[in-house]
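>>> Build the 3D model from these lines:
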Amino acid sequence: MRRETGLMVVIPKSYEIRQVPDLLEMKRGWILGKFVKYAEVQRLSANQELKSGDSIPYLGRNLKVVKEQNNGNANSVKLEQNKLLVSLKSASSRLNVTLERWYRMQAVKLIGKRASELSPLLGLTYNRLVIRGQRTRWGSCSHKGNLSFNWKLLMAPEPVIDYVIIHELAHLKEMNHTKRFWELVAEYCPRWREHKKWLKDHETELATKLLYSFI
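This next block holds a predicted model:
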């Protein structure tokens, strides 16, 4: 779903173009539901520029954002107990921009570390791991073995993050959501249904945080 162009359909090279209309008709209910959710995200995002005193989730905890001005030094973010201390070099520096950069850096560290720890447990090896700001996905796995994760996962509890990592690692063995795929996920993440539901329940909430760069 793109703000500028609307619905985008991505299909494998082997998929017959003439089958797309039938596919869209079959998925009509799902597509309409996504449009409704997208409109809700747009509505909630109208005034999403964070300010000092607001809260933002990090690893499942709500942290208070405290803005400080540092008179010319580089912008920085420091996690201190239940606060995120955001030091800005000038009054014109964007709080959201600085926070997103910090979240992205933390995602590279934490998700990269967990993926490197979990992949040997599944007996699987991935090629590359990248952190992105996907519009519609928490993660993805390519046919080349590259893993991609949404930096906004850092707002979710750690067990939920692990579920998404295990989910994408499992795609290295089973690209489709077959019975065997879900059996593999369940073997290493028995509470996957609970974590999947958490993501669905909080999708709109997380999508509107720091949204200016997300859509």
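>>> Please make it C-alpha for all contacts and neighbour counts, starting now.
Fine.
>>> What ranges does this structure have for its strands?
With DSSP state E as the criterion, the chain has strands at 55-58, 61-69, 76-80, 83-88, 129-132, 139-141, 147-150.
>>> Would you reformat the ones you listed as a markdown table and include mean neighbour count?
Shown next, in a markdown table, are the strands of the chain (neighbours: other Cα atoms under 10 Å):
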| stretch | mean neighbour count |
| --- | --- |
| strand 55-58 | 18 |
| strand 61-69 | 17 |
| strand 76-80 | 14 |
| strand 83-88 | 20 |
| strand 129-132 | 17 |
| strand 139-141 | 20 |
| strand 147-150 | 22 |
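>>> For the comparison step, fold the sequence that follows:
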Amino acid sequence: MIKKYKVLIGNKERELSIIKKKKKNISLQVKPSMEIILSIPMRISYSYGLKLVEDKYAWIENKLKKYSSAADNSGVYYLGKLYPLKTEKSEVSIRIGEENIIFNSSENFDLVLNQWYEQKIKRILEGYLEKHTKLMELYPKKIKIKPLKSAWGICYSSGTITFNLNLIKVPLDVIEYLVMHELGHLKYPNHSKEYWEYIGKYIEDPKSYRRWLRKNGYKFIGGETLWDR
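Prediction:
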């Protein structure tokens, strides 16, 4: 069940969605679209949910400003760098220049960009998987690449690992970490102490990458969550 509200935050009217779910946790999320979403258990009233949001207006406003700033710096992310976008008529659909990404103006931008992203990340993942499957002696049954809304990767109990297409937007060392992170879930399907100790054998301070993604991930995927309890 969902109810929508208009709330005034930072002198601007924003849309708030309060969703009741069959869950124990409360979570507050701010999306790059500037939408605010509060998920609450069925037992909690909508009015109490509104009060929870009101208590976090300062946090929400800070996140909204961050997204607005990111939108002002429009361009295309590739391996951690934001490239300005230049359009021109060209025989090549898309290519990287020294300081920008050049796109053929006569083609469908989203389609071409996603195809280009997939080609690039597939090649990078193949290299890291070849290296780390041998090193860790962990072998997934199948690898998939597709856009994911709220995860960088998913390791299924079947042995399939799905990587987020948006990985191509983050730096190479972060991509390499995420490959090892998901491979580690073939052995430990959780984030237990044993899991982090195991990952730490192959990469120094793995949690530093997790912190980086939590701090910077909003630029590339999904939104930021305040609560998840």
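>>> quick revisit: will you turn the strands of the first structure into JSON lines that also has distance to K196 of the first structure?
Shown next, in JSON lines, are the strands of the first structure (distance: least, Cα to Cα, whole Å):
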{"stretch": "strand 55-58", "distance to K196 of the first structure": "18"}
{"stretch": "strand 61-69", "distance to K196 of the first structure": "18"}
{"stretch": "strand 76-80", "distance to K196 of the first structure": "27"}
{"stretch": "strand 83-88", "distance to K196 of the first structure": "27"}
{"stretch": "strand 129-132", "distance to K196 of the first structure": "20"}
{"stretch": "strand 139-141", "distance to K196 of the first structure": "12"}
{"stretch": "strand 147-150", "distance to K196 of the first structure": "15"}
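>>> of all those, which lies closest to L7 of the first structure?
Across those, L7 of the first structure has its closest neighbour in strand 139-141 (19.1 Å, Cα to Cα).
>>> Which neighbouring elements make contact with that closest one?
strand 147-150, helix 158-170 (3 or more Cα pairs under 8 Å, 6 or more residues apart in numbering; DSSP states H and E).
>>> Please identify which of the ones you listed is closest to K78 of the first structure.
Nearest to K78 of the first structure among these is helix 158-170; the distance by Cα to Cα comes to 19.5 Å.
>>> mean deviation (superposed) between that closest one and the second structure, please.
Here the mean offset of helix 158-170 of the first structure against the second structure after fitting is 0.7 Å, by mean Cα distance after the TM-score superposition for the first structure.
>>> who's in contact with the most centrally placed residue in the first structure?
For the first structure, the residue nearest the mean C-alpha position is N150 (3.1 Å; Cα atoms, centre = their mean). Counting by Cα atoms under 8 Å, 6 or more residues apart in numbering, N150 of the first structure touches 131-134, 137-139.
>>> of all the strands of the first structure, which lies closest to L23 of the first structure?
Across the strands of the first structure, closest to L23 of the first structure is strand 139-141 (Cα to Cα), at 21.3 Å.
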